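> sequence first, predicted coordinates after that:
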Amino acid sequence: MTATTHRRLLTEIPGPASKALQQRRAATVAAGVSSVLPVYITAADGGLLTDADGNTLIDLGSGIAVTNVGHGVPAVVDRVREQASAFTHTCFMATPYEGYVEVCEALAELTPGSFDKRSALFSTGAEAVENTVKIARAATGRQAVVVFDHAYHGRTNLTMALTAKSMPYKHGFGPFAPEVYRVPGSYPFRDAPGLTGEQAAAAAIDRIEKQLGADAVAAVVIEPIQGEGGFIAPAPGFLPALSRWCSDNGVVFVADEVQTGFCRTGDWFACEDEGVMPDLVATAKGIAGGLPLAAVTGRAELLDAVHHGGLGGTYGGNPLACAAALGAIETMRTRELATAARGIGETVLPRLRALAAETGVIGDVRGRGAMLAAEFCTPGTTEPDAELTKRVAAACHAQGVVVLTCGTDGNVVRLLPPLTLPPDLLEEGLSVLEQAVRTEAAR
C-alpha cells in the first residue's frame, strides 16, 4: 500500500534509488527488454504508484490496461491470498480445479452473444490470439488469416506476423508464420473525407475476395479499437459489415479484446458498442487484476472442434490467476466499472479537445470510455510529430504522471487510467498533461 493519497515528488524522476536499481538491471537484464519510465515501484494503491525513492506517481497507464480495477483491490487480494494458502498450481491438464471452471462460466455469461459458449484459459494475450487462429483453422479446414493495417496482436512468431508495426516488434525476427494477409482497416482521422464504415469494410472485403477468395479464409482477426496502432476506433458500421461478411462466408470472426475488454471502453467488451457478436473473443490484460491470465471464448462448436488435448498449456488458468479474475470481475460488477469508464471519458475528452484547439499540435482526439488518445501532428497538417509526443510524455513523467505513447508513427499519447481512479487524481493528472503539451508546443 502507498503511504499517501496524492501525487508526491521527493526527488527528481527517476531518483537515486531507482537509478541504482537501473545500474543493477543493466548488469543482468537483457537490453532488449525496455521500460517506459525507469522508476522502480515498491507499492501501489488505487491509482497511485510509489517508487523506491518514496515518490508517488499518478498512474494513467494501468500497466498497459491491466489494472482496470486499480491496485490492491480487496476482492482480488483476499481471493489470491486464500487460494495461495490452499495450493498454487496443479496444472489444469493434470488435475483440474473449480476456479478454472468458474472463470469459464463467468466468461460465457459476460462475453457478447447468447449462443452456447466454451472457453480455454491461457497466460498471455498473444497466446490467446494465437489459439484463436488454431481453433479457426481446425474448425474450418482453411488456412488463411486476415488482419489489418495498424494491428497489434502480440510478440510470438505467429502474432508478430499478425502485427503490422515492424519496430520494435518484428524487426530482425523473421521469417514469420505464413498464410497471414493484411488489408486496410478504418482510420477516420486519416481516411478519405466522408468515407463511411460500411465503405471502408467494402474496400477491405473486396481486397480479401480478389486476393484470396472467401473460401480460403479461416479467420478475420481484428481489435475492435486498435491499441498499439494508435487507439483507432473504426467508423460506425465497419465492424458489423465485416462480421456479416464472415457469417455469410463461413469465416470465423475473431475479436481481439485483449486491451479493450473488461469495462475499459465503457462496455464489458468493445464489440458491444455496435452489437457485434464475435465467433471467438480473445481476452487477457484487465481480466485478472494484474495476474497473468488470458482466454479464448466463443461458439461451442468452434472450440469443441479441436481434438482432445489440442488446447492448453502448463500455466494456462493458473489457480492464483483464476482467483484474481473472479475477484476482479466481482469488483467490476459491484463498482459498476463500465459506467465509471464512461465517466472518465466524459471528463477527459472535452479537456483534450479544448487543448487541441488551444495549442494546434493535436490533430485528433479520440477514444471511448477510459481508452483515450491524442494524436500529435505538425500544426495545420496531418504529418505525425513523434518528437513532440516523446517530449510531452517525458514532461509528464518528470512531474510524476505515468502516460504511455503508441501509434504506428509513435505520435499518440494514450491514457488508460484505472477505472477506480479518484476524480481528483484524474483531474490532477490531466492538468499535468495539459501543461506539458503547452510547454513543449511552445518550444
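Yep, that arrived.
> from here on, just use CA atoms for contacts and neighbour counts.
Will do.
> tell me where this protein has helices.
Assigned by DSSP state H, the chain shows helices spanning 16-28, 62-65, 74-86, 98-110, 125-140, 157-162, 197-211, 238-248, 300-303, 319-334, 337-359, 386-398, 423-441.
> give me the neighbour count for residue 135.
24 (other C-alpha atoms under 10 Å).
> please apply the same query to residue 64.
Other residues near residue 64 come to 19 when the count uses other C-alpha under 10 Å.
> gap between it and residue 209?
Here residue 64 is placed at a distance of 35 Å from residue 209 (C-alpha to C-alpha, to the nearest Å).
> again with residue 58
For residue 58, the distance to residue 209 under the criterion C-alpha to C-alpha works out to 48 Å.
> of those two, who's got more company?
When residue 58 is set against residue 209 and neighbours are counted by other C-alpha under 10 Å, the residue ahead is residue 58, at 28 against 13.
> settle this for me: that one is touching residue 50, isn't it.
No: using C-alpha atoms under 8 Å, residue 58 is not in contact with residue 50; the gap is 9.2 Å.
> residues touching residue 412, list them.
With contacts taken as C-alpha atoms under 8 Å, 6 or more residues apart in numbering, residue 412 has the following neighbours: 230, 373-376, 386, 389, 405-406.
> do you know how far the closest residue in space to it that isn't next to it in sequence is from residue 322?
Spatial nearest neighbour of residue 412, excluding adjacent residues (C-alpha to C-alpha, 6 or more residues apart in numbering): residue 375 at 4.3 Å. The span separating residue 375 from residue 322 equals 36 Å under the rule C-alpha to C-alpha.
> same deal with residue 122?
Where residue 322 is concerned, residue 122 sits at a distance of 11 Å (C-alpha to C-alpha).
> could you do residue 364 as well?
For residue 364, the distance to residue 322 under the criterion C-alpha to C-alpha works out to 39 Å.
> same check, this time on residue 430
Using C-alpha to C-alpha, which is the criterion applied here, residue 430 is 34 Å from residue 322.
> neighbour-wise, which of the two wins?
Taking other C-alpha under 10 Å, residue 430 and residue 322 do not tie; residue 322 has more neighbours (30 against 20).
> the structure to be compared is supplied as follows:
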Amino acid sequence: MTFGAAERGAYHLLSSDREHPLPMLSNLLVLLVLGANLLFSGFISGWASMQLFLIDEDQYHDRCESPSVRCAAQESQLALIYGLAQFTTTLSSFPAGLFLDKAGPVATSLVAGAFSAVGFALMAVSDSVTFDAFIEGYCLIGVGGTLTLLTSFQAGFVHLPWQTLVLAAANCLFDASAVMPSVLYALHTALGLSRQTLLLVYAGLALAVYPLVAICWHLHRGTKEVKEEKRLAISWTTQLISLPFGFLAVFASVHNLQSAIFFGTVNRMLAVDGDQRLVYTRAFGWVLPVGFLAVPLLHAVVRKYSVLGAMFSTSLLCVGYHAFLLVPSLELQPITFVLFTIFRGFLYSTVAAFGAETFGEASLGSLLGALYSLCALVALCQVPIVVAANAAPRWAQHMYIVSLATAVCMLGVLECYRRYHSVRPVTTESEGTRDLPTSRLLSS
C-alpha cells in the first residue's frame, strides 16, 4: 500500500461523515489557484523581457565609460539580478515545501501574496542610481512563485478523479507564466505605459488574487479537516528515504538535466545546421509556451495506463526528440520542438502526479520541494557540458548520443520499478479501511 493510499484510508476511517464543500466553491478554488499560477509562479523566467524595460531606461548605464554604448559592466549587473533570483528561488524550494506542509495552503497563499506584491512593488519603484532594489524585488517574486506553484499542487486533491489534469495544468501554466513579462512589455510598447505603472498594477493584482485564494482554501478545508491531516501525517523523513522517492529522484533529475542541456545547446545546433536567419530559433520560442495543449493527452494516458505508464511515455518522448535532433536537417527540427515541448509537459506533470499518488497530500510540499532542489543541483552539471558542446559541435553530437542512451536506460529503470511494484502485495483502499486500524495503515 502506498503512503497516499494509507492516508486516504485513514481519513475515511476517522470521518466518514465529513462535510464536503460545495462543488461551485471547489471549482472556483481550482480556477483561482491555476489563475495565480499563470500570473505569478514562473514570472521570473521571463527575464529577457523584464531586462528590456531596464535597458530602455538605461539602468546601470552609469557603470559604462561611454554614455552611448552598452558595456560589459552593465550587462553583468543585469545578469546578476536574474542569476541571484534564480538561485534564491531554487534554494527556497525545500523550505517553502516544509512551510506549506506545516502551515497549510491558507497561510502559504497569504505569504506568497505578500512576497509577490512586495517584490513587484520594489521592481516598480527601484532605480539603479537612487534606490537600487532590483535584486531584492526579483528574489521576492521568485520565492513567491515557488510558494504559489507548490500550493497549486494541493488543488489536485480537491477533485481526485481530475487530479492528474489539475497537476498537469499547474505545471504547464508555470511554464506559460514566463510569457507574462512579454505581455507587460508589449503593453509598454503599444500603450506607452511605464514600468512603474505596469508593475504597481501587477502588485495590486497580487494583493487582490492571493487573499481570494486563501479564503477559498479556508472555506474548502475547514479547521477540523486540517487538524485531522496534521494528526495523520506520515513523517516526510520516512518518505524521503523510501524506494519510491529514490526512484522518483532518479527519474526527475536525469530527465531535468537532459532538458537543461537541450535548452543550453539547441540554438548553437540550429546555427550549425544552417539557421542563419534564426527562423527555427524563433519558432522554438513560440512552440515552448504552448505545452499546456498536451494536458488532455497526459490526462488520457494516465487514465488508461496509470501514472507509471505516463512516465514510460515521458522517457519515450525523450528518446524521440533526441533521435530527430541528431538528424542534421532543419526541416525536421519542428518535430523536435513539438516532441520536446510535450516531453517537458509530461515530465513535470508526471513527477507531481507520482508524488501525489504515492505519498499523499500531507507531505507533498516537503517532498517535491526537496526533489526540486535536488534536480537543480544535478542540473548544475549542464554548465560544463553546454560550454563544451557549444565550443565543439562535433563533440555535441557525441553528447547527444550519450544523452539518448541515457533515456533508453531510463526505460529499463522504469521497467524494473514496474516489476517491483507489480509483485508487491497490494491492499485495496476499501479493504484497508475495513480491516486495518489507523496505526497499521500509517505504517504500511
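Here it is on my side, so go on. In this text, all values refer to a predicted model and were calculated from it rather than measured experimentally.
> TM-score of the superposition?
Here the TM-score for the pair of chains, by TM-score structural alignment, normalised by the length of the first structure, is 0.27; 198 aligned residues with a C-alpha RMSD of 7.3 Å.
> quickly find the element holding the closest residue to residue 152 of the second structure other than its chain neighbours.
With C-alpha to C-alpha, 6+ apart as the criterion, residue 152 of the second structure has its nearest non-adjacent residue at 5.7 Å, and that residue is residue 33. Using DSSP states H and E, residue 33 of the second structure sits within helix 23-36.
> list the helices and strands that helix packs on?
Counting by 3 or more C-alpha pairs under 8 Å, 6 or more residues apart in numbering; DSSP states H and E, the packing neighbours recorded for helix 23-36 of the second structure are helix 134-154, helix 163-176, helix 195-221.
> and those helices: which comes nearest residue 414 of the second structure?
Proximity to residue 414 of the second structure (C-alpha to C-alpha) singles out helix 163-176 among those, at 19.3 Å.
> what sits against the nearest residue in space to residue 210 of the second structure that is not next to it in sequence?
In this structure, residue 210 of the second structure finds its nearest non-sequential neighbour in residue 113, 5.2 Å apart by C-alpha to C-alpha, 6+ apart. Each residue near residue 113 of the second structure by C-alpha under 8 Å, 6+ apart is listed here: 144, 206-207, 209-211.
> among these, which one has the most neighbours?
The most crowded member of these is residue 144, carrying 30 neighbours; neighbours defined as other C-alpha under 10 Å.
> distance of it from residue 120 of the second structure?
Residue 144 of the second structure sits 11 Å away from residue 120 of the second structure, going by C-alpha to C-alpha.
> repeat for residue 370 of the second structure
Computed with C-alpha to C-alpha, the distance linking residue 370 of the second structure and residue 120 of the second structure is 27 Å.
> out of those two, name the residue with the larger neighbour count.
Each of residue 370 of the second structure and residue 120 had its neighbours counted (other C-alpha under 10 Å), and the higher figure belongs to residue 120 (25 against 22).
> what helix or strand is that one on?
Going by DSSP H and E, residue 120 of the second structure is in helix 72-125.
> that helix: how far from the chain's middle?
14 Å (C-alpha atoms, centre = their mean, to the nearest Å).
> now that helix against helix 23-36, angle please.
Inter-element angle recorded for helix 72-125 of the second structure and helix 23-36: 150 degrees (by axes from the mean of the first three to the mean of the last three C-alpha atoms, to 10 degrees).
> what sits up against stretch 395-409 of the second structure?
Defining contact as C-alpha under 8 Å, 6+ apart, one finds that stretch 395-409 of the second structure is touched by 255, 258, 315-316, 318-319, 322-323, 326, 388-390.
> can you pull the buried residues of it?
396-397, 399-401, 403-404, 406-407 (16 or more other C-alpha atoms under 10 Å).
> where does residue 387 of the second structure fall, secondary structure wise?
Counting by DSSP H and E, the element that carries residue 387 of the second structure is helix 382-391.
> centre of the chain to that helix, how far?
Between the centre of helix 382-391 of the second structure and the centre of its chain there are 24 Å (C-alpha atoms, centre = their mean).
> got the buried residues for that helix?
Within helix 382-391 of the second structure, the residues that qualify as buried by neighbour count (16+ other C-alpha under 10 Å) are 382, 385-386, 389-390.
> same check, this time on stretch 110-128 of the second structure
By neighbour count, with 16+ other C-alpha under 10 Å as the criterion, the buried positions of stretch 110-128 of the second structure are 110-127.
> residues touching the residue nearest the centre of the second structure, list them.
For the second structure, residue 171 is the residue whose C-alpha lies nearest the centre (C-alpha atoms, centre = their mean; 5.1 Å). When contacts are counted by C-alpha under 8 Å, 6+ apart, residue 171 of the second structure is found next to 149, 345, 348-349.
> tell me which two of these sit farthest apart.
When the contacts of residue 171 of the second structure are compared pair by pair using C-alpha to C-alpha, the two farthest from each other are 149 and 345, 14.7 Å apart.
> can I get the buried residues of helix 382-391 of the second structure in TSV with distance to residue 228 of the second structure?
Shown next, in TSV, are these (distance: C-alpha to C-alpha, whole Å):
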residue	distance to residue 228 of the second structure
382	43
385	48
386	48
389	53
390	54
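> returning to that earlier point: neighbour-wise, give me the winner out of the contacts of residue 171 of the second structure.
Neighbour counts for these, by other C-alpha under 10 Å, peak at residue 349, which reaches 28 neighbours.
> surely that one forms part of a helix?
Yes: assessed by DSSP: H, G, I helix; E, B strand; the rest coil, residue 349 of the second structure belongs to a helix.
> which one is it nearest to, not counting chain neighbours?
On the basis of C-alpha to C-alpha, 6+ apart, the spatially nearest residue to residue 349 of the second structure that is not a chain neighbour turns out to be residue 168, at 4.5 Å.
> tally of neighbours for the one you found?
Under the neighbour criterion other C-alpha under 10 Å, residue 168 of the second structure is assigned a count of 29.
> isn't residue 200 of the first structure up against residue 239?
No: in this structure residue 200 of the first structure lies outside contact range of residue 239 using C-alpha under 8 Å: 9.9 Å.
> quick one, which of the two is more surrounded?
For residue 200 of the first structure versus residue 239, the count of surrounding residues by other C-alpha under 10 Å is larger for residue 239: 28 against 25.
> what's the distance between the residue lying closest to residue 373 of the first structure once chain neighbours are set aside and residue 404 of the first structure?
Excluding its sequence neighbours, the residue lying closest to residue 373 of the first structure (C-alpha to C-alpha, 6+ apart) is residue 414, at 4.3 Å. Residue 414 of the first structure is 5 Å from residue 404 of the first structure, where distance means C-alpha to C-alpha.
> neighbour-wise, which of the two wins?
The residue with more neighbours, out of residue 414 of the first structure and residue 404 and counting by other C-alpha under 10 Å, is residue 414; that gives 27 against 24.
> distance-wise, check the more buried one relative to residue 346 of the first structure.
Taken as C-alpha to C-alpha, the span from residue 414 of the first structure to residue 346 of the first structure is 16 Å.
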